[in-house]
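Participant: sequence unknown, structure follows:
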């Protein structure tokens, strides 16, 4: 009983932060909590791969242990001089090939789902700079603003992740995100939303998102882009459709 209590005390931080949205936290054991269908797909694929990898690792280690015990020097004073075994070589070639082919099917399904952009209800353009982001809403009066790292934090805001102007998006809305850069290669990444897309100068990359839950989701530039690469955070605030309309009205006057 005492051991159980100690284990529960050790795991308490995991449960305490388990529902925290949109940012990493202490004692985190896996991905951030999903807030989009794409991230749900990624989570499912990750969990499947974890099971497969554990099975492979367990099998390989069991074979190694068997080999060490069965064919050690004491049990085999005269070692075998076998040069090959055709059947065994076929088996250890065919089985890995079948495993890789089996893994490729769900992997390609995830990639197809990520890359196929459904009919979007709105578009947002993201431009990377050294070392900040510019957001543009072409469907909403060309609202445009810069988003920089916030140094003077309010209570509860995460260090090196909070920004002065968040990208605001409505929930339950399919949003096309167009990403580019005006200097070097950056990468716009928000883990909770399952997004990581390179911002390449002279090229317009596209991705999409449909956010399920209201909240603020944090990310960072994920492509080494210069001396202040680590000071280029991303913050996406998801609000209700009604709140988004109100924000658009205010943003037209503010930006």
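Facilitator: Alright, I've got the coordinates. Every value quoted in this text rests on a predicted model; they were computed, and no experiment measured them. Residues are numbered from 1 along each chain as shown.

Participant: make it CA atoms for all contacts and neighbour counts henceforth
Facilitator: Will do.

Participant: Which helix or which strand is home to residue 177?
Facilitator: strand 175-181 (DSSP states H and E).

Participant: So which elements touch that strand?
Facilitator: With contacts taken as 3 or more CA pairs under 8 Å, 6 or more residues apart in numbering; DSSP states H and E, strand 175-181 sits against strand 122-129, strand 195-199, strand 205-209.

Participant: adding another structure so you can compare the two:
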């Protein structure tokens, strides 16, 4: 389930990509599949070990071009261990809402992006996220949970002040918003609740089969209740550090 539009990022053969806060690796897998040289970067060593296993399996199965490279790196998004301008594409999907020092993380994302490169940032959208917070403290008040709710224009302005040019935005995963509202309403620690299980089965079927009816429904609903907002930026060649 991808949140980022890879065609908009022009990810292809030889593109140097870092997926910061890679999590379970979904965006790293797609970049590798398209022939990019990708780094899946996260602070969760155990989770990254699983990502590495799958990346290696993809390579052995020929699911990525032979020239593509993929590796996992354990580290802190507040101090990326790379020189300035190292990457063609930087992806930070659903991580900034977890990080107390988000301005520091944003500065690092911008620093390692090369002039002319593209950055994609996704976070939970304000309205669906606000409803989740109102329905359940368990949803966000836990270790490593969401610590803030972004308004898209406020987050956009943070990155523009950092020297980037805003290019596009879209919403995604509208069908997931009611699922999370339902989970919050019945209790996020009750995955076996009949209604939650039934909706989860629907989402799995949708992700695996991608039927036209649900694709059309989600496309129509994304502008209204899309669970995530994706923001796209480019780093100018004449980037001047803000005063």
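Facilitator: All right, it came through fine. Computed from a prediction, not measured in an experiment: that's the story for all the values here.

Participant: TM-score, when you put one on top of the other?
Facilitator: Overlay of the two chains. TM-score (TM-score structural alignment, normalised by the length of structure 2): 0.26; 108 aligned residues with a CA RMSD of 6.2 Å.

Participant: Let me know the angle separating the strand holding residue 177 of structure 1 from strand 195-199.
Facilitator: 40 degrees (axes from the mean of the first three to the mean of the last three CA atoms, to 10 degrees).

Participant: ok and strand 175-181 of structure 1 relative to strand 122-129, angle-wise?
Facilitator: Put simply, strand 175-181 of structure 1 runs at 20 degrees to strand 122-129, going by the same axes, to 10 degrees.

Participant: What residues sit buried inside strand 175-181 of structure 1?
Facilitator: Residues of strand 175-181 of structure 1 classed as buried by neighbour count (16 or more other CA atoms under 10 Å): 175-181.

Participant: Following element in sequence after it, please.
Facilitator: strand 186-190.

Participant: List the buried residues in the lengthiest helix in structure 1.
Facilitator: Longest helix in structure 1 by number of residues (criterion: DSSP state H): helix 37-70. Residues of helix 37-70 of structure 1 classed as buried: 37-43, 45 (neighbour count, 16+ other CA under 10 Å).

Participant: Serialize these to JSON lines and add fields for distance to residue 98 of structure 1.
Facilitator: JSON lines is the format used below for these (distance: CA to CA, whole Å):
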{"residue": "37", "distance to residue 98 of structure 1": "29"}
{"residue": "38", "distance to residue 98 of structure 1": "27"}
{"residue": "39", "distance to residue 98 of structure 1": "27"}
{"residue": "40", "distance to residue 98 of structure 1": "26"}
{"residue": "41", "distance to residue 98 of structure 1": "23"}
{"residue": "42", "distance to residue 98 of structure 1": "22"}
{"residue": "43", "distance to residue 98 of structure 1": "23"}
{"residue": "45", "distance to residue 98 of structure 1": "18"}
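
Participant: Pull the most distant pair out of these.
Facilitator: Farthest apart among the buried residues of helix 37-70 of structure 1 by CA to CA are 37 and 45. That separation is 12.5 Å.

Participant: From residue 115 of structure 1, how far out is residue 108 of structure 1?
Facilitator: 10 Å (CA to CA, to the nearest Å).

Participant: Just want the angle from the strand holding residue 177 of structure 1 to strand 186-190.
Facilitator: 150 degrees.

Participant: what's the angle from strand 175-181 of structure 1 to strand 205-209?
Facilitator: Going by the same axes, to 10 degrees, strand 175-181 of structure 1 makes 150 degrees with strand 205-209.
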